[in-house]
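[1] Below are the sequence and a predicted model for it; my questions follow.
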Amino acid sequence: MKAKSVTRFARAKINLSLHVTGVRDDGYHLLDSLVAFAGVGDEVTVSEASELSLIVDGPLSEGVPTDGRNLVMKAAQMFAPSLDLSQGAAISLTKNLPNAAGIGGGSADAAATLLALAELWDVPLPDDPVSLGADVPVCLSPMALRMRGVGEYLSPIPPLPALWAVLVNPGVAVETPPVFKALCDKENPAMSVMPEWTRTADFVTWCAAQRNDLEAPAIGLAPVIQDVLAALEPSLLARMSGSGATCFGLCESAEQAEVLAAQISRDHPDWWVVASTLS
C-alpha cells in the first residue's frame, strides 16, 4: 500500500507595513504590521515513515540545511510529546523562495510543516508556534492579517482590494537580528486606522502613509536594497518587506506588474524577480 502523504503550499509573506512600537523586557521587539501573502512560495510534502528525515530540492535549495538547524525540522520536533517515539515522517521541501529574505520563507515552511504533519498524524497543532519565529503564527493562516506583539496577536483587517506586486530580491541574505540591533529608535507610532478600501488606489494612498521601520537600518547593512527600491520606482509604491532584502512594488494591474518584472529582470539578470498577486 502506498504511504500516505500530505502537501502544503508555503506562500511568501509580505509585510506591507512594519512598525516597531517598543521592546519587551526580554529584548523582543513589539511590532504592528499589515501582512499579506503572495501567490508564490515553497512546497512541503510529508509522507509516512519510520523516522524523521528532510530532503531539500528546488531552484533555491543551495545552502539550505537539512538537519536540526532548519525550521522545518524544528517544527516537526514540536510534535514529539504527543507522538509515539517510533512515529516519523519523510519531509520534502521544495525551495522557490530566497533565504533570509524578509518574506518569511523559513517561517512559512515551518507553518506548512506543522499543518501537514498535524493532518498526516491526525494530532492537534503544537502550542506556542511563535516560539519557532514571530512570523509562524501568521503563516499558519495565510490570509491578510494585522500582526502585533512579537507576532502572537493576529486580528482581521478590512478586505484588501485587488493588489498586484513585483517582488525583488538582489541575492543578498540579510539576517534579522543585526537589522533590529541597528534600529536606533525602537519606540515608534503604530499604524493608523485602517479604512474600508474600495479601490487599489485608496489602499496605496493609505499604505504610503505607513512605514517599514527596519528599512533604513537594513539599507545601512546591505546598501543594494536601495538599488532594488530604485528599480521599483515605476510602481505605485515601493517598500522593503520584513527585515529585507526583498522589496515589493505595488502595481495598478497584472499587466503592469508583468512588464515591470520583465524590465527589472533584463536590467538585473542575477536578481530574483517575480510578479504576483497579494491577498
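    Yes, it's here.

[2] From here on, just use CA atoms for contacts and neighbour counts.
    Will do.

[3] in the longest strand along the chain, what's buried?
    Using DSSP state E to define each element, the chain has its longest strand at strand 29-49. Of the residues in strand 29-49, those scored as buried under the neighbour-count criterion (16 or more other Cα atoms under 10 Å) are 29-38, 40-49.

[4] Tell me the secondary structure at residue 243.
    For residue 243, the secondary-structure state derived from DSSP: H, G, I helix; E, B strand; the rest coil is coil.

[5] Enumerate every residue touching it.
    Contacts of residue 243 were listed using Cα atoms under 8 Å, 6 or more residues apart in numbering, and they are 101, 102, 174, 175, 176, 179, 214, 215, 218.

[6] run the last query once more with 7 Å
    If a contact means Cα atoms under 7 Å, 6 or more residues apart in numbering, then residue 243 has 102, 176, 179, 214, 215, 218 as its contacts.

[7] quick one: which of those residues is nearest residue 67?
    For these, the residue nearest residue 67 by Cα to Cα is residue 176; the value is 20.9 Å.

[8] and the comparison structure, right after this:
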Amino acid sequence: MSIIKVFAPAKVNLTLHVTGQRKDGYHLLDSLVAFADVGDRVTVMPAPAPRFEVTGPRADGVPTDNTNLVARAAALFGIPVHILLSKHLPASAGIGGGSSDAAATLLALSDLTGDTKLPEGATELGADVRVCLMRQAARMRGIGEDVIPYHDLPPLFAVLANPGIAVSTPAVFAALATKTNPPMPKKLPKGLKTRGFIDWLATQRNDLEAPAIDAAPVIASVLQALSSLPGARLARMSGSGATCFALFDTEKAAQDAARGLSARQPDWWVEPVRLS
C-alpha cells in the first residue's frame, strides 16, 4: 500500500505591504515570503472510505470536517483516502498553517495518483495556497495569485514566538486604517549577505502589525521580548499575527536566544528556525 508523507512548513511573511483593496473587498498585498524548517506533517494513503485524523501536540481544536482546508483539498481529487495530519504549528497564527497543510495534501495526492496537474479549484482554497505549493522564498502580490520565486535570500536564522492566542485575519484587515500603502521596491535586492539583507528588511514593513496589536495587545509584548533577545537584529510580526519573529546573524545566536525566551515564557510557542 502506498503511503505518501509530505512536510508542511510554516510560512513567514518577512514583509507584508497592503497596497490596495478591490471592489469585492479583497485586499491587495506585496509580500516577501520565506519558509521555516518547522511545520506540520501530512500522511496520505489509499482507503476504502474517506478518513481524516488530526494528531500531534497542536491537535486540540483543529476541525476534522470539511471546514479544514486539508479535507477540502483532498475532496478535489474525488478518491477515498485516509489522511493523517500531525499538527505542530499553532492555528490562526499568521504563519499559513492551514494553507501549508492544504498544499501538502495536494502534493501528496498528486504523488499518490500520479497526476501532476492539480485539480480545478486547488489554488482557490486560500490566498496562501499558491505560494505554499512553491515552498520556497517568493514575492507574493495581488490577492496571492501573483507569485514569483525569490532566489537571492541569504541564510536567515530566526526565532518564532506565539503567545498562544488566535487572531482573526478578517478583523485585523478591517481595522487597518490605510488600505493603500506603498509596495516594496520594484526590484528586490540581489547578492546581499545575511547582515545586509536584514538591514534592508528593516526598511520594509508589515502593515498589519498596528491593527493586530490593537486587537491583541500581547503582540506588542512578544515583539518587545524578541527585540530584547541577545543578538536580535530585527523583530516583526508575520502575516496577521499573532506569531512574530526575530532575525539573527547566526544559527547559534538564534538557538541560544530561543532557549532563553522559552525559559522566560514557558507558555509561549517558541522555535528557532532557518528560513529559505
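    Happy to help now that I have it. For clarity, every value in this text was computed on a predicted model and none was experimentally measured.

[9] TM-score for the pair, please.
    Scored by TM-score structural alignment, normalised by the length of the second structure, the superposition of the two chains gives a TM-score of 0.96; 271 aligned residues with a Cα RMSD of 1.0 Å.

[10] coming back round to it: equivalent range in the second structure for the helix or strand following the longest strand of the first structure?
    Tracing the chain C-terminally past strand 29-49 of the first structure and defining elements by DSSP states H and E, one meets strand 52-57 next. In the comparison with the second structure, strand 52-57 of the first structure aligns to the range 50-55 (TM-score structural alignment).

[11] again with stretch 208-220 of the first structure
    The counterpart of stretch 208-220 of the first structure in the second structure, using TM-score structural alignment, spans residues 202-214.

[12] can you give me the end-to-end distance of the matching stretch?
    Its start and end residues considered, stretch 202-214 of the second structure measures 22 Å (Cα to Cα, to the nearest Å).

[13] Tell me which residues of that stretch come out buried.
    Within stretch 202-214 of the second structure, the residues that qualify as buried by neighbour count (16+ other Cα under 10 Å) are 204, 205, 206, 207, 208, 209, 210, 211, 212, 213.

[14] Identify the residues contacting the third one.
    Neighbour list for residue 206 of the second structure: 15, 16, 17, 237 [criterion: Cα under 7 Å, 6+ apart].

[15] How many neighbouring residues does the residue mapped onto residue 256 of the first structure from the second structure have?
    Structural alignment (TM-score structural alignment) places residue 256 of the first structure against residue 253 in the second structure. One way to gauge burial is a neighbour count; for residue 253 of the second structure, by other Cα atoms under 10 Å, it gives 19.

[16] ditto for residue 255 of the second structure
    Other residues within reach of residue 255 of the second structure by the criterion other Cα under 10 Å amount to 18.

[17] how near is residue 103 of the first structure to residue 47 of the first structure?
    For residue 103 of the first structure relative to residue 47 of the first structure (Cα to Cα), the value is 27 Å.

[18] Also residue 211 of the first structure?
    Note on residue 211 of the first structure: its distance to residue 47 of the first structure, by Cα to Cα, is 42 Å.

[19] Quick check: closest non-adjacent residue to the equivalent of residue 22 of the second structure over in the first structure.
    Structural alignment places residue 22 of the second structure opposite residue 24 in the first structure (criterion: TM-score structural alignment). The shortest distance from residue 24 of the first structure to any non-neighbouring residue, by Cα to Cα, 6 or more residues apart in numbering, is to residue 30 (7.0 Å).

[20] What residues sit buried inside the longest helix along the second structure?
    With DSSP state H applied, the helix covering the greatest number of residues in the second structure is identified as helix 97-113. Neighbour-count burial for helix 97-113 of the second structure, counted by 16+ other Cα under 10 Å, picks out 97-112.

[21] and for that helix, what span of the first structure is it aligned with?
    Against the first structure, helix 97-113 of the second structure falls on residues 105-121 (TM-score structural alignment).

[22] Average offset of the matching stretch relative to the second structure?
    After superposition onto the second structure, stretch 105-121 of the first structure lies on average 0.6 Å away from the residues it aligns with, using mean Cα distance after the TM-score superposition for the first structure.

[23] residues touching the residue most central in space within the first structure, list them.
    Closest to where the C-alpha atoms of the first structure average out (Cα atoms, centre = their mean) is residue 104, at 2.4 Å. Under the criterion of Cα under 7 Å, 6+ apart, the contact list for residue 104 of the first structure reads 12, 13, 135.

[24] Grab the nearest non-local neighbour of residue 51 of the second structure.
    The nearest residue in space to residue 51 of the second structure (Cα to Cα, 6+ apart) is residue 82, at 4.6 Å.

[25] What residue in the first structure is paired with that neighbour?
    For residue 82 of the second structure, the aligned position in the first structure is occupied by residue 90, per TM-score structural alignment.

[26] My guess is residue 211 of the second structure contacts residue 176. True?
    Yes. Taking Cα atoms under 7 Å as the definition, residue 211 of the second structure is a contact partner of residue 176 at 5.6 Å.

[27] List the residues that contact the residue nearest to residue 47 of the second structure when sequence neighbours are not counted.
    Nearest residue to residue 47 of the second structure, sequence neighbours excluded (Cα to Cα, 6+ apart): residue 81, at 4.7 Å. Taking Cα under 7 Å, 6+ apart as the criterion, residue 81 of the second structure is in contact with 44, 45, 46, 47, 49, 50, 51.

[28] okay, now the residue mapped onto residue 138 of the first structure from the second structure: neighbour count?
    When the second structure is aligned by TM-score structural alignment, residue 138 of the first structure is paired with residue 131. Residue 131 of the second structure has 28 neighbours, counted by other Cα under 10 Å.

[29] so what's residue 131 of the second structure up against?
    By Cα under 7 Å, 6+ apart, the contact list for residue 131 of the second structure reads residue 147.

[30] In which helix or strand does residue 207 of the first structure reside?
    Residue 207 of the first structure belongs to helix 200-208 when assigned by DSSP H and E.

[31] give me the element residue 148 of the second structure is part of.
    strand 146-149.

[32] correction: residue 12 of the second structure
    strand 4-13.

[33] so how far is residue 261 of the first structure from the residue nearest to the centre of the first structure?
    Using Cα to Cα, residue 104 of the first structure is found at 21 Å from residue 261 of the first structure.
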